[in-house]
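> Fold the stuff below for me.
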Amino acid sequence: MNIDTGFSGQNASARAKVQAFGGFLTNMVLPNIGAFIAWGILTALFIPTGWFPSEKFAVLVGPVIKYLLPVLLAYTGGKMVAGQRGAVMGTLGAVGLIIGAEIPMFLGAMIVGPLGGWIIKKFDKAIDGKIPSGFEMIVNNFSIGILGFILMMFSFIVIGPAIEGANNFVTIAIKALVATGFLPLLSLINEPAKVLFLNNVIDQGIYYPLGMQDTLDAGKSIYFMVASNPGPGLGLLLAYSVFGKKSAKRTAPGAIIIHFFGGIHELYFPYVLMKPLTIIAMILGGMSGIATFQLFGVGLVAGPSPGSIFAYLALTPRGNFIGVIAGVLVATIVSFFVTSFILKLDKSADEEDDVFEESVAKSKAMKAEGKELLNKGGEILANIKKVAFACDAGMGSSAFGAATFKKKLQKENIEDIAVNNYSIENIPEDSDVIVVHKNLVGRTEMSHKGKKIIAITNYLNDPNIEELLENIKESRKK
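Got it, this is the predicted structure:
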């Protein structure tokens, strides 16, 4: 039986807001992932337990994680809110945090950076049109100077100690969880959250900051692995490749390559959503993977982004390869067998087509609705010049979807339509059509009211994308 997992009413709005928060965190972190990976490589190579221990180079590890990385996060967060002035404000606030704290201030930087941008944005709006001619430069410079000074001192005295106290509490709680052996229970939260596109709220907001702090002390961290393990998704897709039906079985092998080697985990989400009982397989796979990682005492030196097996291996420190590979393999095996068991026992698999086939069957009924959406307001489809594929981070499933759709347009010799991928909040306002997963529609509508939105359930074979292509082709014939 296929269950509609979409939220409605207030629940949908709440989910969209949480997704938007996660997207904001992601947009703050992703532009700086290269710097985090550089620090991870530095750590893996030169700390005392690294591949090439070096006291000379190891002195870089501490300053980079304490100063550079938080400043980059704060700068990016402030710039997202209020441009360059916001970036400067956010950086000033972050310096107050960093100097006054004993721990790396990632969480603090992700709060103070946007806060600094918001303060200067509100100030600029309040004085807009009220500055005497010729005094613009002095007001602009001194406003950042004064407000930045106040924020820096407030961060040093109030925000920093508060965040440090909260961080210590969370760290103690999670370390207690690790000590008792209950860390695998985190999969009860992680796996359902991931398929609802809340994975970045967990990774960027919780596990990555804790992981970086843990890595500074131990040279590695299991926190980077509790939600990013590609094993459970691989096992699920392998099971669908063997025991799935029709379109699900045909598309699963392609999804395996993109998920496991490309690191785009969103590719397996629809397979879970169409058979919600398989979330049990994902949870058990995640738990078994974490338990294996704990058993071997392994970790990564930085967050694997994207969550590809290549990223996992590249960020594995010396002496941890067997444990890391074992954790991925065990998670894959457990997920595969549990998913296979569910698919074989699910009687509806014999009575009903899977979600993809149902969607194809329904596409005829939705055709008129789709055309109405695409021609909303009396606009002519032929005027579409820009199609935006969007996802949470703008670098995973949306990039794959945009590349696939471009190829389809090229096969039809349609070259005058720009197709690009973006994070939801960064979709250009001149986009004519926005394509997103159905679970991200609410969040997209919050940021882009009145835009044409095409909701999809599958990035490999979705009837709504085919409907969009057919409509474009029909418009070219007129």
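> from here on, contacts and neighbour counts on C-alpha atoms
OK.
> Which helix runs longest in this structure?
Longest helix of the chain, by residue count under DSSP state H: helix 69-99.
> distance between that helix and the chain's centre?
Centroid separation for helix 69-99 versus its chain: 21 Å, with CA atoms, centre = their mean, to the nearest Å.
> and that helix, what other elements does it pack with?
Here helix 69-99 touches helix 9-29, helix 106-127, helix 136-154, helix 160-180, going by 3 or more CA pairs under 8 Å, 6 or more residues apart in numbering; DSSP states H and E.
> and those helices as TSV, adding distance to Ser305 and mean neighbour count?
Below are these laid out as TSV (distance: least, CA to CA, whole Å; neighbours: other CA atoms under 10 Å):
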stretch	distance to Ser305	mean neighbour count
helix 9-29	10	19
helix 106-127	17	22
helix 136-154	31	16
helix 160-180	23	15
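> With distance to Gly93 as added columns, please give those in JSON lines.
Shown next, in JSON lines, are these (distance: least, CA to CA, whole Å):
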{"stretch": "helix 9-29", "distance to Gly93": "16"}
{"stretch": "helix 106-127", "distance to Gly93": "6"}
{"stretch": "helix 136-154", "distance to Gly93": "4"}
{"stretch": "helix 160-180", "distance to Gly93": "10"}
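> for comparison, sequence B:
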Amino acid sequence: MTSTTTDISHLKHLQGKSLRARVQRLGGKLAGMIMPNIGAFIAWGLITALFIPKGWLPNETLAGLVDPTIKYLLPTLIGYTGGRMVHGQRGAVIGAIATMGVIVGADVPMFLGAMIMGPLAAFLLKLFDRRVEGKIKSGFEMLVNNFSLGILGGGLALVGVVGMGPIVEALTNAASKVVDFLVDNSLLPLVSIIVEPAKALFLNNAINHGVFGPLGLEQAQQTGQSILFMIETNPGPGLGILLAFWFFGPRRMRPSAPGAIIIHFFGGIHEIYFPYLLMKPRLILAAVAGGMAGVGTAMVTNSGLVAPPAPGSIFAYLAVTPRGGHVSVLLSIAMATAVAFIAAAALLKFGRGADSAEETPAPVAEDSTSDTSALDGGAAVTTAPTITGSDVKNVVVACDAGMGSSVMLASQLRTRLKPYGVSVDHVAIADIPAEARLVLTHSDLAERARLTVPHAVVVEFQMFLGDPAFDRLEKAIKEGEEIRG
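Purely as a prediction, here's the structure:
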């Protein structure tokens, strides 16, 4: 066995729990309550698009599914999922019970209320379970467990009816008024100044499913469509950036752009273009310009979707476009693409000097033995976690939500690592198994991964396609070299 050390993680000096990591974790939790239920949202969107009076196949009987689904089923699913994230199956049940309280206590769809009450109820039950753990007499476990869940859940449902429901309804109405103000004053495109940079920091799921999704669903219930579904999800800005990279970017990056375009535009995995933006940060201006153009076009043409397009694929867009709205929706995407492409091409100087001034991170020496700060408690760590390639039996690929880029990357790596008997799993950052020994994640998410499993080797990469870290990982596993995290 060779004693060669291969550093494939680009060790960095971590400065504790950064604000960005905290925001990403919060956003990940919000998105984690929505994304597992996206299929239900799509089902509601398709039923709405087809059977409401303005739909493709108006049918009063079938349209009767629309209102109960958005008022009862979808919020309950969110509360159930949020509770499960906190305290397993017991948390899921009490989360659903507590969510029913805010549903009954308000006249608007309680997505935000479900995001609050589901996890809160599960957390309170978790505290109770910890307090009585080991103190219940044998034979009474089921009785105590069921009654504690029922009593606490019922009480929280009552709190939701008379307290939390009206409060969240007031907050929702206030947020809706802010959106209406922006629309009425033609200011809505300005939100792209915040949205597009935040997306590049992997906050896309939090923005879409945690903010615009709940507000958009309420708006869609009232008007049959919502422009809010088109703000973060529009694939146009990303498509324009990737096209500019294909024609005018650094020559070493151009071959990867066509594959990224297919994955982004048709597969709906927008994270694929974020590293391109981070490589040339000034291109965020192009993304902002494209986003503003898309939102502005949607406003002028009175565009909107009936449900969140998830993933943000062109196919998902077309599936949730209301009757008669396809031309305006496609025009919004086309305008966002064109403006982002022109702006990005200009910022790339139309290819002039593309390879002479690449804004790539400074590499870390392979034999670096620099200490890193511990992420918990401030204690010093003298050496980074390591693992020998021959000992790797499983690789965990982690992304923000565990449903987009990680699935794609895990699929690629399974084929490459299968000959060496290595399995590959994909998860959300917050759900990395405690027993994981080798985690692969984007460098912008690495801090969160280390916070979740500080004992594991965390391998960072920059690009989702063709990153050298993947080759080094395969080589280390094949030749039994040491991998440092």
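> Superposed, what's their TM-score?
TM-score of the superposed chains, computed with TM-score structural alignment, normalised by the length of the first structure, equals 0.92; 461 aligned residues with a CA RMSD of 2.2 Å.
> right, and the helices and strands packed on helix 69-99 of the first structure - which one's nearest Thr278 of the first structure?
Closest to Thr278 of the first structure of these is helix 9-29 (CA to CA; 21.4 Å).
> how many degrees apart are the closest one and helix 69-99 in direction?
90 degrees (axes from the mean of the first three to the mean of the last three CA atoms, to 10 degrees).
> Provide the contact partners of helix 9-29 of the first structure at residue level.
Outside of helix 9-29 of the first structure, the residues within contact range by CA atoms under 8 Å, 6 or more residues apart in numbering are 6-7, 73, 76-77, 80, 110, 197-202, 204-205, 392-393, 423-425, 440, 442-443, 446.
> mind redoing it with 7 Å?
The contact list for helix 9-29 of the first structure (CA atoms under 7 Å, 6 or more residues apart in numbering) reads 73, 76-77, 197-198, 200-201, 204-205, 392-393, 440, 442-443.
> do stretch 424-443 of the second structure as well
With contacts defined as CA under 7 Å, 6+ apart, stretch 424-443 of the second structure is touched by 394-402, 406-407, 410, 413-414, 448-449, 452-453, 456-462.
> From Asn146 of the second structure, how far out is whatever residue of the second structure lines up with Met28 of the first structure?
Under the alignment (TM-score structural alignment), Met28 of the first structure pairs with Met33 in the second structure. According to CA to CA, to the nearest Å, Met33 of the second structure stands 24 Å off from Asn146 of the second structure.
> okay, which residue is most central for the second structure?
In the second structure, the centroid-proximal residue (CA atoms, centre = their mean) is Asn205; its distance is 3.1 Å.
> In three-state terms, label whichever residue in the first structure pairs up with that one for me.
Using TM-score structural alignment, the partner of Asn205 of the second structure in the first structure is Asn200. Secondary structure for Asn200 of the first structure, judged by DSSP: H, G, I helix; E, B strand; the rest coil, is helix.
> Quick one: residues contacting Asn200 of the first structure.
By CA under 7 Å, 6+ apart, the contact list for Asn200 of the first structure reads 22-23, 26.
> In a strand, Val439 of the second structure, correct?
Yes: under three-state DSSP, Val439 of the second structure sits within a strand.
> which bit of the first structure covers stretch 260-276 of the second structure?
Using TM-score structural alignment, the residues of the first structure aligned to stretch 260-276 of the second structure are 255-271.
> roughly how far is that stretch from the heart of the chain?
13 Å.
> Strands along the stretch 301-450 of the first structure, start to end?
386-391, 418-423, 433-437 (DSSP state E, counting those that start in this stretch).
> between those strands, which one is nearest to Gly134 of the first structure?
Evaluated over the strands of the stretch 301-450 of the first structure, closeness to Gly134 of the first structure peaks at strand 418-423, with 39.3 Å, by CA to CA.
> Over in the second structure, find the residue span that closest one aligns onto.
Strand 418-423 of the first structure corresponds to residues 423-428 in the second structure, going by TM-score structural alignment.
> what's the mean deviation for that stretch versus the first structure?
Superposed on the first structure, stretch 423-428 of the second structure shows a mean distance to its aligned partners of 1.0 Å (mean CA distance after the TM-score superposition for the first structure).
> Would you mark the buried spots in that stretch?
Neighbour-count burial for stretch 423-428 of the second structure, counted by 16 or more other CA atoms under 10 Å, picks out 423-428.
> Give the equivalent position in the second structure for Val158 of the first structure.
In the second structure, Val158 of the first structure lands on Gly163 (TM-score structural alignment).
> which residue in the first structure lines up with Trp44 of the second structure?
So Trp44 of the second structure corresponds to Trp39, using TM-score structural alignment.
> Including distance to Tyr312 of the first structure, could the strands of the stretch 301-450 of the first structure go into CSV?
Shown next, in CSV, are the strands of the stretch 301-450 of the first structure (distance: least, CA to CA, whole Å):
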stretch, distance to Tyr312 of the first structure
strand 386-391, 23
strand 418-423, 24
strand 433-437, 27
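> Between the ones you listed, which one is closest to Met282 of the first structure.
Proximity to Met282 of the first structure (CA to CA) singles out strand 433-437 among the strands of the stretch 301-450 of the first structure, at 20.2 Å.
> The closest one corresponds to what range in the second structure?
Under TM-score structural alignment, the match for strand 433-437 of the first structure in the second structure covers residues 438-442.
> ok, now stretch 292-300 of the first structure?
With TM-score structural alignment as the criterion, stretch 292-300 of the first structure aligns to 297-305.
> what's the spacing between the alignment partner in the second structure of Pro48 of the first structure and Ala63 of the second structure?
Mapped onto the second structure by TM-score structural alignment, Pro48 of the first structure lines up with Pro53. In this view, Pro53 of the second structure and Ala63 of the second structure are 8 Å apart by CA to CA.
> ok, now Gly155 of the second structure?
34 Å.
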